[in-house]
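Trainee: Predicted model and sequence follow; I will ask about them next.
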Amino acid sequence: MPFSRVPRRVLLIQPTGSNCIHSNPTHTAKKATTVNQEQFDKVRNDDGFIAALDQSGGSTPKALKIYGVDESAYSGDDEMFDKVHEMRTRIMTSPAFTGERIMGAILFEDTMDREVAGHDTADYLWNVKGVVPFLKVDKGLADEENDAQVMKPIPGLDDLLTRAVAKNVFGTKMRSVIKMANEAGVEAVVAQQYEIGHQIIAAGLVPIIEPEVDIHSAQKAEAEVMLRESLLRHTNALAADQFIMLKLTLPEEANFYAELVAHPQVLKVVALSGGYSREDANARLSENNGMVASFSRALSEGLSAQQSDDEFNAMIDSSIQSIFDASRT
């Protein structure tokens, strides 16, 4: 049943000078900007998880192949993105995909710029499904340095954020990777995430900060200790009207990020599946109170282009329910 949504905006931030750490002087002395109040309240207070539908060009062929669409089915990037949009549309338009169990969905830029069932994608998610829209804004990972990969530069970010606000997107997501317990690498990742996060907040959006810890790291637990310390330091420096979200690898120790889950400036801490199977990811998630899922591979596991609509909808309904249940701990 369609939702009736009237956009309402809530004051978010007014960064000035020293409070905004981005080096570009155009990001100082920003006027106050706003986010949608109803979406803000849903993210902060409601049950549900975030569906990650943001595969970019590099990961799209693999996602399509897992879905049963071989590279021979398309030619060139345009046809490839048409195929992945068909897959994402099938997921979003499924009767099982609603705001009752899904809090939000992360979109790739190409998906944001397209339509679903005659609506701009973000408007379809919120106005029809009651799902809060987010946008992937990073351009991939730089080469490894100090056992970590920061993000590549993001040219045109201001323009992209302006378009996202105009299309009624609520927040953004950007990913870095930590490979080992190297303090220099961990701090480089976190400092960059928060620097760009300030720019995103100033544009009127809520950033999802994603410093992924590689699940295959031989020093995963040690890296998580360093990461938690850095995240707390940067988050404690936020002003009372600055809000973020965190997307973190499921930790080795249950409730390891509890202090961040309870932090007043953190709307939500969400978990990435990071290569774990859905069963393993759900089991780990259920041990971490207050964390909710933001799964991509674990959500689409078992879905196939060759399935009938009934088979597809039954599979995604089961997947959504299992992830939702694990997110309610």
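Mentor: Received the coordinates, thanks. Here the structure is a predicted model, which means the values were calculated and not measured. Numbering: from 1, shown residues only.

Trainee: going forward, measure contacts and count neighbours with C-alpha atoms only.
Mentor: OK.

Trainee: Return the distance of stretch 310-328 from the chain's centre.
Mentor: Offset of stretch 310-328 from its chain centre (CA atoms, centre = their mean, to the nearest Å): 19 Å.

Trainee: Ignore what I typed, I meant stretch 225-244.
Mentor: Distance of stretch 225-244 from the chain centroid (CA atoms, centre = their mean) equals 18 Å.

Trainee: Name the residues of it that are buried.
Mentor: 226-227, 230-231, 235, 238, 242-244 (16 or more other CA atoms under 10 Å).

Trainee: Quick check: helices, which of these are part of them?
Mentor: If you go by DSSP state H, the buried residues of stretch 225-244 have 226-227, 230-231, 235 in helices.

Trainee: All the helices of the stretch 101-250 of the chain, residue numbers only.
Mentor: Per DSSP state H, counting those that start in this stretch, the stretch 101-250 of the chain carries helices over the ranges 109-112, 121-123, 157-166, 183-202, 220-236.

Trainee: okay, now the one to match up with it:
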Amino acid sequence: MTLESFRDELAATACTIAAQGKGLLAADESNGTIGKRFAAIGVDNSEEHRRAYRSLLASTPDLDDAISGVILFEETLFQDSVDAGGQPGPPIVELFQSQGIVPGIKVDQGVEPLAGGLPGESWCTGLKGLQERAARYYARGARFAKWRAVLKISPEGCPSELCVRENAWGLARYARTVQEEGLVPIVEPEILMDGDHDIETTAAVQEWVLRTVYEALSHNGVFLEGSLLKPSMTLPGKDCASAPSPDQVAQFSLRTLERTVPVSVPAILFLSGGLSEEEASVYLNGINRAISPAPWHLGFSYGRALQQSCLKHWAGHDVHGGQQALLARARANGQAAQGFYVSGSEPSDGTPLYEANYSY
């Protein structure tokens, strides 16, 4: 098979994910990372508990009202579900599909230190064997993929030219490779919130990064109409003395995207990147209120900002409570993706979610 043979399907899948008022549930935490989440609620990190929790997500009624797709970890893509009573059920992927939620898969294999880069810089691994893995994931039902590159801003000069170019090229090679096997690539160049830099600095770096990414995608012949972008919102460093207003976040985020992202890309799905559940909804709402109509669907691809309250209410046993908490944050973000979310109108546990040098 070739990209050409999948072109129409890739475009259709991307448009399905880019549905109005919807976004992605990022449930692709590695076993180590989900273990940290479970430890916070007193649940052992066992295969049984991971299966039960991901089954909770997949069986949440009416989740498709605000969720168009779900990013899965490889273990979950091949797991069968269990019901609230612990009885075996159909494959987890089929539960999502039964609601019209498109399954996707995290395909990168994590970051490693970048040889020749500045201290703390990384590159993303996983290209070896990717074509074969992508074909296997497609056969299992996945229809899109995700690859996360990580960049940071620091007084020492990060990100370096080498780091930006290496991560842009890795994203482009990944994107072209999975398109050859029928998977829509989500391109994710995340700029971490670590640091005390101002929002203008973030905007300048993010413009550079995104321009370089789309140059690399072009060189690799990536079909943009069958791709999606998952960027950070344009935010100051977490330790910046002045916190931005939702209007400022909207102004800088939109300016950055308008200067760098082709309109042929169907959707821009923001990552939450350590924002609290409520902050992620409020900022997304501000972005959508500031531009109408936008040249792209401006949605969300949230992990912690959709699941924090869900995990807390589930606590290893309360499936209904966990599902209701998940639905509340899904509704909030579905409304924010249309610019009419009212802050505080949906419950949230309010826990800060920022982690320095976040990995998963």
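Mentor: Here it is on my side, so go on. Worth saying up front: this structure is predicted, and the values here are computed from it rather than measured.

Trainee: Ignoring the adjacent residues along the chain, who's closest to R101 of the first structure?
Mentor: Leaving aside its sequence neighbours, R101 of the first structure sits nearest to G48 (CA to CA, 6 or more residues apart in numbering; 4.6 Å).

Trainee: Just give me the neighbour total for the one you found.
Mentor: Residues within reach of G48 of the first structure, counting by other CA atoms under 10 Å, total 27.

Trainee: if we can go back for a sec, in terms of distance to V206 of the first structure, which of the ones in helices among the buried residues of stretch 225-244 of the first structure ranks first?
Mentor: Using CA to CA, T235 comes nearest to V206 of the first structure of these, at 13.6 Å.

Trainee: The closest one and V292 of the first structure: what is the separation?
Mentor: T235 of the first structure is 19 Å from V292 of the first structure, where distance means CA to CA, to the nearest Å.

Trainee: from the helices of the stretch 101-250 of the first structure, which stretch is densest packed?
Mentor: Ranked by mean neighbour count, those are led by helix 121-123 with a mean of 25 (mean count of other CA atoms under 10 Å).

Trainee: So which elements touch that helix?
Mentor: For helix 121-123 of the first structure, the packing partners by 3 or more CA pairs under 8 Å, 6 or more residues apart in numbering; DSSP states H and E come out as helix 109-112.

Trainee: In the second structure, point out the residues matching the helix it packs on.
Mentor: Alignment of helix 109-112 of the first structure against the second structure: residues 74-77, by TM-score structural alignment.

Trainee: Which stretches in the stretch 201-329 of the first structure count as strands?
Mentor: Shown for the stretch 201-329 of the first structure, the strands assigned by DSSP state E, counting those that start in this stretch span residues 206-213, 244-249, 266-272, 292-295.

Trainee: same deal with the stretch 51-200 of the first structure?
Mentor: Counting by DSSP E, counting those that start in this stretch, one finds strands in the stretch 51-200 of the first structure at the ranges 102-107, 115-116, 119-120, 132-136, 148-149, 171-178.

Trainee: Using TSV, lay out these together with distance to E311 of the first structure.
Mentor: Below are the strands of the stretch 51-200 of the first structure laid out as TSV (distance: least, CA to CA, whole Å):
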stretch	distance to E311 of the first structure
strand 102-107	20
strand 115-116	21
strand 119-120	26
strand 132-136	26
strand 148-149	39
strand 171-178	31
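
Trainee: Thought A330 was touching L63 of the second structure, still the case?
Mentor: Yes - here L63 of the second structure reaches A330: they are 7.4 Å apart, a contact under CA atoms under 8 Å.

Trainee: These two: which is more packed in?
Mentor: A direct count of neighbours by other CA under 10 Å for L63 of the second structure and A330 places A330 higher, at 28 against 23.
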